[in-house]
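Enquirer: return atomic coordinates for the entry below.
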Amino acid sequence: MNRFRGREFPAFSEHDGFAVVEGQKQKIAADINGQADNYILNVNKAEYVAHLVSTYTINPLEIHADQLSVSTEERLIPAEMHPHSFYVHAGKSYPKDVLTFHLPFTGQAELLKVRASTFSMSAPRISVKGQEIIFEFINFNMDAQSIKREADSRVAQLVSQNAHLTRDLTAFNGSIEQIANQVFDARKSHLLKKGNLLSALGVPIRKSDNAPTTFAVTAKRTPAIQAKPKPVVTEKGYKPEPALDNSIYQQILKITHDVGKQFERLPSTYAGKEEEHLRDHFLLILEPNFEGSATGETFNKSGKTDILLRHDGSNIFVGELKYWRGKKGYLDTITQLLSYLTWRDSKAAVIVFVPNKEFTSVLSTIEQATTEHSNYLGFVSKPELGWYQYRFHVNGDRNREVQLAVQAFHLSV
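Expert: The predicted structure follows:
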């Protein structure tokens, strides 16, 4: 038995995997650094990085060893390829059966030439046809067991080498987001320094010294609007936008969650009350915990169900309180809430009171329906049962991201 070598190459050997990965990293940096200044300053970073991850991820090969098949045909084999024990004449060819093994795979065939950080010095020789790895044996001795044993060994080598490469690629793929963020941040920081935009507008929200302790949050209070440059291209140049500091946003959400849980513990006290009355109770707890700007009023009412935190006439936080009225009503509430927001990095919350006996099914509907909204960008976290945090965007501009929290509370008597 011998191999019939056609257009073969040593599997997982020709290209250095480290060089392939480094080349991909350079492409990521070139992509970011090749964008226009205005694009980097205004693009939604999370969305752009997600695009880079999907673009530069190298999907590992999948070798389907369980789908191995074999075909056979008679070919004329040159005398020079016969074992020495065969009596043949130089320059002549003799008919022999050639067994061709077909090993299906999924992925880029070029990866079959990439050498992993762990590799074999005796790489099996293969060829590729479509989405099949091909290797062949000439049957000189009709020994089926020997053929099967060598074929199994060849497949095992290929699967093992692919596993090594898969580990390398998986590690690289897992690092793309961090690499992209680092390059993006460095580029944007350089642009901001160049434009002398190192400080953003600030709304000085601080912890009040005489806040009640009922729903107090132990975390240290910090100014709500910190120096976060949020440049927007305008006719006159760049304009930094104010943004509610994320730590303050999370503290607001912690307080609203604590208040909602208090409602759940005393359903007979709060169930059935109008949304406006429930909203006023939230305001009663929120207002003493924070100090506002020169106006003296931190949180404002709007309509019957809204809680607003404003700066320079625009909303940087909007909370909407509603009773659960089904999927459509829930999605309409999100749409209404987003219509109040215009600045990038705005913060928002939808607080839902569920009078239904069955609470779990409502939570399932919330999880499923949220992703169907046209402004939905992505899921962030689930801090508690019934508390979800998502990424949305303002109407008409995917680059202006909104952090949206949804908190659902069971108010069934």
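
Enquirer: could you use CA atoms for every contact and neighbour count after this?
Expert: Noted.

Enquirer: tell me which helix or strand residue 367 sits in.
Expert: helix 360-370 (DSSP states H and E).

Enquirer: any buried residues in that helix, and which?
Expert: Residues 362-363, 366, 370 are the ones in helix 360-370 that count as buried (16 or more other CA atoms under 10 Å).

Enquirer: for the residues you listed, give me JSON lines that also has distance to residue 380.
Expert: Formatted as JSON lines, the entries for the buried residues of helix 360-370 read as follows, by distance: CA to CA, whole Å:
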{"residue": "362", "distance to residue 380": "20"}
{"residue": "363", "distance to residue 380": "16"}
{"residue": "366", "distance to residue 380": "15"}
{"residue": "370", "distance to residue 380": "12"}
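
Enquirer: before we move on, back to that, in terms of secondary structure, what does the helix holding residue 367 contact?
Expert: If you count contacts as 3 or more CA pairs under 8 Å, 6 or more residues apart in numbering; DSSP states H and E, helix 360-370 packs onto helix 326-338.

Enquirer: what residues sit buried inside the helix it packs on?
Expert: Counting neighbours by 16+ other CA under 10 Å, one finds that the buried residues in helix 326-338 are 330-331, 333-335, 337-338.

Enquirer: what's the angle between it and helix 360-370?
Expert: Counting by axes from the mean of the first three to the mean of the last three CA atoms, to 10 degrees, helix 326-338 lies at 50 degrees to helix 360-370.

Enquirer: next structured bit after helix 326-338?
Expert: On the C-terminal side of helix 326-338, the closest following helix or strand by DSSP H and E is strand 346-354.

Enquirer: second chain to compare with the first, below:
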Amino acid sequence: MTEEQVRAWDRHHVFHSWSAQDEIAPLPIASARGSTFTDYSGKTYLDFSSQLVYTNLGHQHPRLVSALQRQAEKLATIAPGFANDARAELAHDIAEIAPEGMDYVFFTNGGADANEYAIRLAQQVTGRAKVLSAYRSYHGATGTMIGVSGDPRRWGAERGGHTGAESRHFFGPYLYRSAFWSQTPEEETQRALQHLENLIVLEGPETIAAIILESVVGTNGILVPPPGYLPGVRELCDRYGICYIADEVMAGFGRTGQWFGFENFGVAPDLITFAKGVNSGYVPLGGVVMRSEFRDFFAHRPFPGGLTYSGHPLACAVGVESMRVFREEGVLEHVRDLEERVMRPGLAECAKRHEGIGEFRGLGLFWAVELVRDRDTREPLVPFCATGEEKKPMAELAAACHARGLWPVAVDNRLHLTPPLTISEEELTRGLDILDDALSACGL
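Expert: I've put the predicted structure just below:
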């Protein structure tokens, strides 16, 4: 197909997510490899988005493609009621990297349904209904999860009455724009935990099934929790008999330099949800890792849930090979090395040269650059949920990056920098140089 035909058929037949259909013009992509993708004109872009933060091992990784081909030749599909080697091996491998006692995996097709089933597990086991989540969070777009999400994308669904969760939201820690007037990370931790406990008490602990938290907040700012916050949440959950669900859909599988993001903070949840990086999105896959007591609750009673394609052998085979690649190619070590030698110091130097950078933050290869009009007042470059002319400065910055061959993600007043974990030092350095040049071109 030509580029023109792709554009025409896309325009006339494809309905795109999260978009006003007549206001978008999706860029047709002809090919991708490693840390780059290429359009039909031959222009190549450094993928600093990992698409939707899922191509952790890059595009067209030969070992993942080969694993997919081998599985397709052997057993292309089988219903979840049967056992198969790919699903069993991946569950075993995930249990090996999970905290002690988390030995069972329920497979899903992606992150939203993983979170939905984690909540269902918590509700079934506790006999409670409510779920607590942060305002700055995103947990998926299914009927339950869009309501649980604090992300403003829930507003449209709420107007249509299409949210099915009994959820309550709270303020998580965000020192740069603290809801608690904190001046230090220690104050932010203490005040955010007190705020959360107040909510628990006022809602009634005996009504709350779970607290779900992204270990590092993703779409809503790449917010790294301050020291002590996640251990404090763990303690509150233990005190009040509430399940702690760690949403690792973005932060998991190496994105922060550890298998799971929560490992950076010395905690262990009751349920872990995952997707995206488990197999770099080559075939849709997600799941819930659970403690043995959750599995045992259903030893002699049926679990009320399931999916036609859960644990699909093609997806699981790529997941098995992905975990081999992580280990044999030293991916976690590579991420930690690039963070310390390239990403963190590179962004620090960039911030020195550009007054428009209010803050940069992140872990591993999971970073945000927050843009401001004034460093002293911290006025955002564009308002929260900006539309129309209001969002023009960020649109211009994104366009400047694209023109120079860099594809980050622009969200509100932030650029998110989340390249594949296999990116080379040269590519990462080149991407940061392009960002520096684009910021200069936009007068930031």
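
Enquirer: TM-score for this pair?
Expert: After superposition, the two chains reach a TM-score of 0.27 (TM-score structural alignment, normalised by the length of structure 1), with 192 aligned residues with a CA RMSD of 7.3 Å.

Enquirer: which residues touch the helix holding residue 367 of structure 1?
Expert: 327, 330-331, 354, 376, 386, 408 (CA atoms under 8 Å, 6 or more residues apart in numbering).

Enquirer: 10 Å instead?
Expert: Contacts to helix 360-370 of structure 1, defined as CA atoms under 10 Å, 6 or more residues apart in numbering, come from residues 324, 326-328, 330-331, 334, 354, 356, 376-379, 385-388, 390, 392, 406-410.

Enquirer: buried subset of those?
Expert: Among the contacts of helix 360-370 of structure 1, those classed as buried by 16+ other CA under 10 Å are 324, 330-331, 334, 354, 356, 376-378, 386-388, 390, 392, 406-410.

Enquirer: what about those residues, which are in helices?
Expert: Residues of those located in helices (DSSP state H): 330-331, 334.

Enquirer: out of the residues you listed, the closest to residue 26 of structure 1 would be?
Expert: Set against residue 26 of structure 1, the nearest of those by CA to CA is residue 334 (40.5 Å).

Enquirer: pretty sure the closest one sits against residue 390.
Expert: No - counting by CA atoms under 10 Å, residue 334 of structure 1 stays clear of residue 390, with 11.6 Å between them.

Enquirer: any residues in contact with both of the two?
Expert: In contact with both residue 334 of structure 1 and residue 390: 348-349, 370, 376, 404, 406, using CA under 10 Å, 6+ apart.

Enquirer: if we can go back for a sec, which of the buried ones among the contacts of helix 360-370 of structure 1 fall within strands?
Expert: In strands, judged by DSSP state E, the following of these are found: 354, 376-378, 387-388, 390, 392, 406-410.

Enquirer: just the closest of those to residue 70 of structure 1, please.
Expert: Nearest member of these to residue 70 of structure 1, counting by CA to CA, is residue 378, at 46.6 Å.

Enquirer: from residue 299 of structure 1, how far off is the residue nearest to the closest one when sequence neighbours are not counted?
Expert: The shortest distance from residue 378 of structure 1 to any non-neighbouring residue, by CA to CA, 6 or more residues apart in numbering, is to residue 391 (5.0 Å). For residue 391 of structure 1, the distance to residue 299 of structure 1 (CA to CA, to the nearest Å) stands at 23 Å.

Enquirer: likewise for residue 169 of structure 1?
Expert: Distance of residue 169 of structure 1 to residue 299 of structure 1, computed by CA to CA: 50 Å.

Enquirer: quick check: residue 359 of structure 2 is in a strand.
Expert: Yes - under DSSP: H, G, I helix; E, B strand; the rest coil, residue 359 of structure 2 sits within a strand.

Enquirer: quick one: residue 293 of structure 2 and residue 125 touch, right?
Expert: Yes - with contact defined as CA under 10 Å, residue 293 of structure 2 reaches residue 125; the gap is 9.1 Å.
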